[in-house]
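In: Could you look at this predicted model? Sequence included:
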Amino acid sequence: MSINGQAYIVGAYEHPLRKAPDRSLAQLHAEVALGALADAGLSKDDVDGYFCGGDVPGTGPFSMVDYLNLKVRHVDSTNIGGASYILHLSHAAQAIAAGKCDVALVTLAGRPRSEGQAKGGVKRTFDNPAQPDYAWETPFGMTILNVYAMCAMRHMHEFGTTPEQLAWVKVAASHHAQHNPNAMLRDVVSVEDVLASKLVADPLHLLDCCIISDGGGAVVVTRPEIARSLKRPLVRLRGTGEAIKGTSGGDIDLTYSAGRFSGAAAFAEAAIKPADIKYASLYDSFTITVIVQIEDLGFCEKGKGGTFVADGNLISGVGRLPFNTDGGGLCNNHPFNRGGMTKIIEAVRQLRGEAHPAVQVRNCDLALVHGTGGMLGTRHGSATAILERE
């Protein structure tokens, strides 16, 4: 079933707080849900489908459906980490096309900053020894940082990518974040600033890494008839794709992600090509994540991502592929350490013409949203969505 034109995003809301010690996790979910519904001109009583990832309190969607007092006939708690919410766009569109629901609510919230969650240098442990990868990875002290650093080092070895090129991703994000009053890091940085920051896992510096923040976001997806009855700009889903990449029994290439497959599926369904995209929301857990995704999504040849991002090519009004114009996970917001939801929200702002004037992309009619959940160097899921202003 193609989702092209089957569903529209009618509401989007990003929580303004980056630290919320006085909010519970359920409260944050409720606040972003009500914000997105208000943006759409709908109420909770209109919602008949609820979608969530692994960040909700309780067991799957049960607790939040009850907490929000929703009357739903369809739920989906598919969890592929930070890419879950982009995946939910596709799943919501499929459910709407199949008549399972009419108004789908997707929420994300987290409070890792208030809870004192450690950064990516801490050993990544798993609670379940029955997990098939447990015995082969956990005893060796794997961390998020060293896995992404390993990917960056391999990319440098294979293609000659440089630390300076990695730094340009952060530079572009900072140029955008300066215009976002809610961004956690608003100072513009230079390539030299990034390289002068603390080396945390060779070749990654501190400023190559995403922030940790509280907050959240939500979107509302509806069938076309409902979307056209609301007084909101029309943003339709044109194509989506999803994929998972693992270690292939040890035969693994660290230089590409599952985005190679999810992106190809999304472009095929949308019947467009990468050159048609005016704006890209790209998962930016680390600077290397962005470079790999740009290649895998077809914006440049494999191995040319470093050259592509250099010299401001990702900066709105300067480069040919404006990205993450809210500052992204590198500067703005990364609630629950999952960046997929905020990527959708900024793409919606761009397509509606509601981004900050300093970063608004001219004639923005096609946007791509892409996420990677899990760890790039081991097993992860990717989700891609192409959105169009109608």
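Out: Right, received. Where do you want to start? Please read all numbers here as calculations on a predicted model, not as lab measurements.
In: going forward, measure contacts between C-alpha atoms and count neighbours the same way
Out: Will do.
In: What segments of this protein are strands?
Out: Assigned strands in the chain, in chain order: 8-14, 49-52, 74-76, 103-110, 199-201, 204-205, 215-222, 235-245, 279-282, 366-374, 380-389 (criterion: DSSP state E).
In: State the distance from the residue lying closest to I291 once chain neighbours are set aside to G160.
Out: Using CA to CA, 6 or more residues apart in numbering and skipping residues adjacent in sequence, the residue nearest I291 is G305, 5.0 Å away. According to CA to CA, to the nearest Å, G305 and G160 sit 10 Å apart.
In: ok, structure two:
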Amino acid sequence: MSLNGAACIAGAYEHPTRKADDKSLAQLHAEVAQGALDDAGLSFDDVDGYFCAGDAPGLGAASMLEYMGLTKVRHMDSTDTGGSAYVLAVGHAAEAIAAGRCSVALITCAGRPRAEKAPPDLMVKAFFGPTVPEVPFENPYLHTVANTYGLVAQRHMHEYGTTSEQLAWIKVAASHHAQHNPHAMLREVVTVEDVVNSPLIADPLHKLDCCVVSDGGGALVVVHPDIAKTLKRPTVMLRGAGEAIKHLNGGKVDLSFSATRWSGERAFEMARVKPSDIQYVSIYDSFTITVLMQLEDLGFCEKGQGGRFVADGNLISGVGRLPFNTDGGGLCSNHPGNRGGMTKVIECVRQLRGEAHPKVQVKDCHLALANGTGGSLGTRHGAATLILERV
């Protein structure tokens, strides 16, 4: 079933906090829900579909439905693929709408890792805990999130000659955008030299190659096109959606590409457009290497040419030919609950509505792409891709 034109994003909201000492996790979910519904011009009473992921407290959807008083919901989904979960959720909401299971879908994301003083290995414990079947075979190698991404970066450098300086340009671009975002955690513009001279975290990745850890969250309201026509907000239509999983396959794995190779292909096929048609991209940026590989796997450049593609400001809005993460992304602005896919979709919506900061707004932006990966590129992970259009 094609989802091209099956649903529209009517509301989007990003929580302004980056450290929520005075708010519970459930409260953050409820506040972003209210913000997105207000943005759409709808109310909680209009919601008949609800979507969340593993960041929702308690029983997830069941707990949040009661907390928010959502009594009319007839369809729910709590699929979790980490950082890609909320990109994937938009496609799942569109599927539910197309199947007639709901007509107004609310998607909420929230997290408090800073306020809870979560340890750096929180995600490792979540995804690689003692009950996960592969853990006894992998734990002896003492992998962490950072060093598995470091392995991916090392492999890319070995295969294609990619350099630390090229990776640094991704952070530089993000910082150029973050300076205009009053809510960004890191608003200082940095240089390539700043990045490569920052402390080494997991060779070859430096501190400034890594994303921030933040509290907060965001929400989206996805609706049937007939409902979108009755609202006063610009229409952002879903044109393509794709999802995929990549496994380690018992160690027989090629670290030079990600599951985005397949999710992107499916989204472009559904949307009936090609990479050269895209005017803006939101790319999940857990690390700089993540962005570089996704750009290759999405077809914006040939495999192995990502280093050259991102260099010299090519990702800076108003300077390069493919603006990315114009809010500053996870590298500089926000990475709520380790599920940065939500903010990627929100910034796409801003760009398509013409509501991004004037200094980074892409002129006449009508076709944008959001992509997320979740888990770890160095192990098993999920990927999701959306193509969105202002109509």
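Out: Great, that's in hand. Quick caveat, the model's predicted, so the values are computed rather than measured.
In: E134 of structure 2 matches what in structure 1?
Out: Matched to structure 1 by TM-score structural alignment, E134 of structure 2 sits across from D133.
In: More neighbours: G305 and G160 of structure 1, which one.
Out: More neighbours surround G305 than the other of G305 of structure 1 and G160, with 24 against 14 (other CA atoms under 10 Å).
In: if I pick that one, what's in contact with it?
Out: Listed by CA atoms under 8 Å, 6 or more residues apart in numbering, the contact set of G305 of structure 1 reads I291, V292, I294, E295.
In: does S78 of structure 2 really touch G54, like I thought?
Out: Yes. If you go by CA atoms under 8 Å, S78 of structure 2 and G54 touch, sitting 7.1 Å apart.
In: Residues in contact with both of the two, list them for me.
Out: G60.
In: What about the nearest residue to E295 of structure 1 once chain neighbours are set aside, how many residues nearby?
Out: In this structure, E295 of structure 1 finds its nearest non-sequential neighbour in K302, 5.1 Å apart by CA to CA, 6+ apart. Look at K302 of structure 1: counted by other CA under 10 Å, it has 19 neighbours.
In: Surely K302 of structure 1 and D296 touch.
Out: Yes. If you go by CA under 8 Å, K302 of structure 1 and D296 touch, sitting 7.0 Å apart.
In: what sits against the closest residue to T307 of structure 1 other than its chain neighbours?
Out: Nearest residue to T307 of structure 1, sequence neighbours excluded (CA to CA, 6+ apart): Q165, at 6.8 Å. The neighbours of Q165 of structure 1, taking CA under 8 Å, 6+ apart as the test, are G306, T307, V309, A310.
In: For L376 of structure 1, state which of the residues you listed is nearest.
Out: Each of the contacts of Q165 of structure 1 was checked against L376 of structure 1 using CA to CA; the closest is G306, at 17.2 Å.
In: okay but that closest one is in contact with I291, surely?
Out: Yes. In this structure G306 of structure 1 lies within contact range of I291 using CA under 8 Å: 6.3 Å.
In: one step back: relative to F159 of structure 1, how far out is the residue nearest to I291 of structure 1?
Out: To F159 of structure 1, G305 of structure 1 is 9 Å away according to CA to CA.
In: quick revisit: from R223 of structure 1, how far out is the residue nearest to T307 of structure 1?
Out: 42 Å.
In: Over to G110 of structure 1?
Out: 29 Å.
In: The two - which one has more neighbours?
Out: Counted by other CA under 10 Å, G110 of structure 1 and R223 do not tie: G110 has more neighbours, with 29 against 24.
In: and the equivalent of that one over in structure 2, what does it touch?
Out: G110 of structure 1 maps onto G111 in structure 2 when the alignment is built from TM-score structural alignment. By CA under 8 Å, 6+ apart, G111 of structure 2 lies in contact with L25, L28, D55, S214, D215, G216, G217, P336, G337, N338.
In: hang on, the first one packs against A115?
Out: No. At 10.2 Å, L25 of structure 2 does not count as touching A115 under the criterion of CA under 8 Å.
In: more neighbours, these two?
Out: Of the pair L25 of structure 2 and A115, L25 is the one with more neighbours under other CA under 10 Å, namely 19 against 16.
In: Could you check how far the alignment partner in structure 1 of V87 of structure 2 is from A243 of structure 1?
Out: Under the alignment (TM-score structural alignment), V87 of structure 2 pairs with I86 in structure 1. According to CA to CA, I86 of structure 1 stands 12 Å off from A243 of structure 1.
In: okay, those two: which has more neighbours?
Out: Between I86 of structure 1 and A243, counting by other CA under 10 Å, I86 is the more crowded of the two (28 against 20).
In: Return the residues in contact with the more buried one.
Out: With contacts defined as CA under 8 Å, 6+ apart, I86 of structure 1 is in contact with G340, M341, I344, V369, H370, G371, A383, T384, A385.
In: hmm, 7 Å instead?
Out: Taking CA atoms under 7 Å, 6 or more residues apart in numbering, we find I86 of structure 1 in contact with G340, M341, G371, A383, T384, A385.
In: now those: which count as buried?
Out: G340, M341, G371, A383, T384, A385 (16 or more other CA atoms under 10 Å).
In: ok, so of these, who is nearest L199 of structure 1?
Out: For the buried ones among the contacts of I86 of structure 1, the nearest to L199 of structure 1 is G371 (25.5 Å; CA to CA).
In: Give me the nearest residue to the closest one, chain neighbours excluded.
Out: Closest residue to G371 of structure 1 apart from its sequence neighbours, by CA to CA, 6+ apart: A83 at 4.4 Å.
In: Would you quantify the distance from the one you found to Y279 of structure 1?
Out: From A83 of structure 1 across to Y279 of structure 1, the span is 18 Å (CA to CA).
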